[in-house]
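Trainee: Got a predicted structure here, sequence first:
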Amino acid sequence: MSMISNLRKAVRLTHIRQRRVDLSHPARSPLGSSVVNCVVYRDGLRQDDCAAYEAIARVRKSGRGFVWIGLHEPTEAEFAGVAELFGLHPLAVEDAVHAQQRPKLEQYGDTLFTVLKTARYVEHDKLTATSEVVETGDIMVFTGADFVITVRHGGHGSLGPLREGLETVPDQLSKGPAAVLHAITDHVVDQYLAVTSAVHEDIEQVETDVFSDHHGRGTDAGRIYQLKRELLELKRAVAPLGRPLERLAEVPLPGIEADLRTYFRDAADHLARATEQVNSFDELLNSILQANIAQVTMAQNEDMRKISAWVAILAVPTMICGLYGMNFDHMPELRWTYGYPLAVGVMAVACFVIHRGFRRNGWL
């Protein structure tokens, strides 16, 4: 497993150095508007960049190495030439051109077609009911005996740092296209773990705010629902990838040697951890939401008790004033000098006694 650790370390260092470099920009794609890079690798070492047809011709003539072509959001017309050159299946080509695919692994003859969902945590100063927390994209990978074709969709998830990290570990890169597929899947799964860690901090903040809200007015319900929506998007990226990684780790497939299946098994273990975290976050958010709803219900019940208590207090003077407002000729103490002060005193004493009783019972 030391090889995996060295590879991850190299990728992280390269990513830090080139964090602000967008390798998908047309100005950085000398081979075309959608082709990011086209490189021949031989014995784990990078050869000169060249066009796709020339690269695969070199590889097949020498019988050594493989070609790695990276594309970013190609159109059908732009991808048609590459698909014809490498004999890619039309169904896989259609999926590669159109984004928003479900993670999967399909075999077309000796070619494997893998769909991965990338994830990125969107930084924000303060979580609101409309904050975007998780952004997803797509990476499609075609792997054959002597080629790797990566198709990326989305504004993040550049494979440039990953490629440079791999180039610092030629022993791993010399294992061929399957090693590149493992590096990409491992990189994507590591992104999942980073996103879940950041989302966990948001959940902890919301949880703290909910249980510190002594007024119970439910001001955090919108943020909780937003986190659940964003977590659902992350779950759609993480959960379906489990089955493809299990196949790569357990089932003999073209180009996947037995020693490489061990590396895929390690990535599957990391994915299982990410899946467990996402599921636990979903359950935790449900609990926080239920607690928030309970707080709102308790606050409403408290308000209703207060309103009912004041209604009961005011009912006494209302009743007395109503009786003496009927203006009948024969009413007790109607002509008495102290009738008015007595009526006011009775109302005041009655209101005080009732108010004190409600205070004792916790209604006021």
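Mentor: In hand now; what should we look at?
Trainee: rest of the way, CA atoms for contacts and neighbours
Mentor: Noted.
Trainee: report the longest helix in the protein, please.
Mentor: In terms of residue count, the longest helix belonging to the chain (DSSP state H) is helix 258-324.
Trainee: roughly how far out does that helix sit from the chain middle?
Mentor: For helix 258-324, the gap between its own C-alpha mean and the chain's C-alpha mean amounts to 22 Å (Cα atoms, centre = their mean, to the nearest Å).
Trainee: Burial check on the closest residue to residue 258 other than its chain neighbours, number of neighbours?
Mentor: On the basis of Cα to Cα, 6 or more residues apart in numbering, the spatially nearest residue to residue 258 that is not a chain neighbour turns out to be residue 252, at 7.7 Å. The tally of other residues near residue 252 (other Cα atoms under 10 Å) stands at 12.
Trainee: Can you tell me the element residue 252 falls in?
Mentor: When elements are defined using DSSP states H and E, residue 252 is found to belong to no helix and no strand.
Trainee: any idea how far it lies from residue 272?
Mentor: 21 Å (Cα to Cα, to the nearest Å).
Trainee: which residue is nearest the centroid of the chain?
Mentor: Nearest residue to the geometric centre of the chain (Cα atoms, centre = their mean): residue 234, 3.3 Å.
Trainee: Hmm, that one is touching residue 119, no?
Mentor: Yes. In this structure, residue 234 sits in contact with residue 119. The criterion is Cα atoms under 8 Å, and the distance is 7.0 Å.
Trainee: so what sits against both of the two?
Mentor: 134, 136 (Cα atoms under 8 Å, 6 or more residues apart in numbering).
Trainee: want to compare, so here's the second one:
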Amino acid sequence: MIVDCAHYRDGRRQHEGPMPLEEAAARCAQGGFVWLGLFEPAPEELATVREGFGLHELAVEDAQAHHLRPKAERYEDGTELIILRTARYDDDREEVDSGEISVFLAEHFVITVRQGIASELAGARNRLERSPELLRTGSTSTLWAILDQVVDSYAPVVTELERDIEEIEATVFSGTVAPTERIYFLRREATDFYRVVHPLLAVLARRLQPGRSAPELLPYFRDVHDHLLLVNEEVAAQRDLLATVLEANIAVISVEQNRINLRQTATMERLTIVATVFLPLSFVVGFFGQNFGWLVDHIGSLSAFVALNVGGLLLPCLLLYIWLRRRRARPAPPVPGANSAVRHTPRAPMG
């Protein structure tokens, strides 16, 4: 779909309203340059554009493919293809949306092919039209306007990612376990965003080489390059910080798991002691609860009851108590070699 098409000459837009592709291609021979903007065009529409402007078939294939990294390619006819990745932070989903812009740059035309919703270029066109001194430098001025808007759109993404990281960081370093999935997702987003930003440095560095851009545009390209360097450093720092936060969260999870294990161990120890105490008692009670004749004939007085029944209950408890005290007071066996002195063999004097 054609979003906008305009012919620029002497720093001014030469017409208003829609322009057919045939007319746009014909205006390339009238001086100045044509800027054709397309949004998610169909293959048939791109084929028509290729025929009208004489684009290289490999360049058109690249414009239709999805790229993970920005790149710049120059073809035999002098046409350049610059692939840019765009980014936008979605507040509702707390995710980063990405898009792609393919720029066909030649002396007499500029064709931009946008993919994805995060690739708006109306602001770049309007800003450039308000700067006739830049438009007079030629079609390369459009590349500066596009790069400037794309790089400026990275700053809000960095800010929002920083806010999300600070929230996770505050949770982890307060001793509370944070969702590991959220940390991993943020790290993946920061890594993907780094792949969007970092390769663009090489693309901008080529524009700063002698003869690649008009002298009037060099300060503007350097300004965009400086902004991109800052974004690149911040994104790299965010990736490293998220790796540290992920490790810290794993450590917090380990500490919390150890606490749970200690509580479970203490509970099991108490239950074991109770079971150990009641085991001999249950045996004694069960033994004396049998209806043997000897038991019935000989336990007929209070003294016999106390001696055989109550005493039979207290004696196992006393023996168990003495055994537990002696076991707790017994020192731990020494670890072989733990306290042995390290013997140093004197070295023979050299020479």
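Mentor: Sure thing, it's come through. The shown structure was predicted, so the numbers you read here are calculated from the model rather than taken from an experiment.
Trainee: so how far is residue 33 of the second structure from the equivalent of the residue nearest to residue 258 of the first structure over in the second structure?
Mentor: Taking TM-score structural alignment, residue 252 of the first structure has residue 211 as its aligned residue in the second structure. Noted for residue 211 of the second structure: a distance of 19 Å to residue 33 of the second structure, by Cα to Cα.
Trainee: what does residue 100 of the second structure give?
Mentor: 23 Å.
Trainee: got it, and residue 318 of the second structure?
Mentor: As defined by Cα to Cα, residue 318 of the second structure lies at a distance of 104 Å from residue 33 of the second structure.
Trainee: Neighbour count for these two, which is higher?
Mentor: Set side by side, residue 318 of the second structure and residue 33 show more neighbours around residue 33, with 27 against 12, by other Cα under 10 Å.
Trainee: who's in contact with the residue nearest to the more buried one when sequence neighbours are not counted?
Mentor: By the measure of Cα to Cα, 6+ apart, the closest residue to residue 33 of the second structure outside its immediate chain neighbours is residue 108, 4.1 Å from it. The contact partners of residue 108 of the second structure, taken as Cα under 8 Å, 6+ apart, are 28, 29, 31, 32, 33, 34, 139.
Trainee: Show me what the second one lines up with in the first structure.
Mentor: Just to be clear, that refers to residue 29 of the second structure. Applying TM-score structural alignment, one finds that residue 29 of the second structure aligns to residue 60 in the first structure.
Trainee: residues near that match, how many?
Mentor: Each residue near residue 60 of the first structure was counted by other Cα under 10 Å, and the total is 13.
Trainee: That one: what's it in contact with?
Mentor: The neighbourhood of residue 60 of the first structure, defined by Cα under 8 Å, 6+ apart, consists of residue 146.
Trainee: Tell me the residue in the second structure aligned with the residue nearest to the centre of the first structure.
Mentor: Using TM-score structural alignment as the criterion, the counterpart of residue 234 of the first structure in the second structure is residue 193.
Trainee: Pull out the buried positions in the strand or helix carrying that match.
Mentor: With elements delineated by DSSP H and E, residue 193 of the second structure resides in helix 180-207, which encompasses its position. By neighbour count, with 16 or more other Cα atoms under 10 Å as the criterion, the buried positions of helix 180-207 of the second structure are 180, 183, 186-187, 189-201, 203-204, 207.
Trainee: from what I can see the match of residue 234 of the first structure touches residue 236, true?
Mentor: No. In this structure, residue 193 of the second structure sits apart from residue 236 without contact. The criterion is Cα under 8 Å, and the distance is 9.5 Å.
Trainee: Strands along the second structure, start to end?
Mentor: Under the criterion DSSP state E, the second structure contains strands at 2-9, 12-13, 33-39, 71-74, 80-90, 95-105, 109-115.
Trainee: Quick one: those strands as JSON lines, columns for distance to residue 217 of the second structure too.
Mentor: Shown next, in JSON lines, are the strands of the second structure (distance: least, Cα to Cα, whole Å):
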{"stretch": "strand 2-9", "distance to residue 217 of the second structure": "17"}
{"stretch": "strand 12-13", "distance to residue 217 of the second structure": "17"}
{"stretch": "strand 33-39", "distance to residue 217 of the second structure": "17"}
{"stretch": "strand 71-74", "distance to residue 217 of the second structure": "18"}
{"stretch": "strand 80-90", "distance to residue 217 of the second structure": "17"}
{"stretch": "strand 95-105", "distance to residue 217 of the second structure": "15"}
{"stretch": "strand 109-115", "distance to residue 217 of the second structure": "17"}
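Trainee: Tell me which of those lies nearest to residue 265 of the second structure.
Mentor: When the strands of the second structure are compared for distance to residue 265 of the second structure using Cα to Cα, the nearest one is strand 95-105, at 42.6 Å.
Trainee: give me the stretch of the first structure that that closest one matches.
Mentor: Counting by TM-score structural alignment, strand 95-105 of the second structure lines up with residues 133-143 of the first structure.
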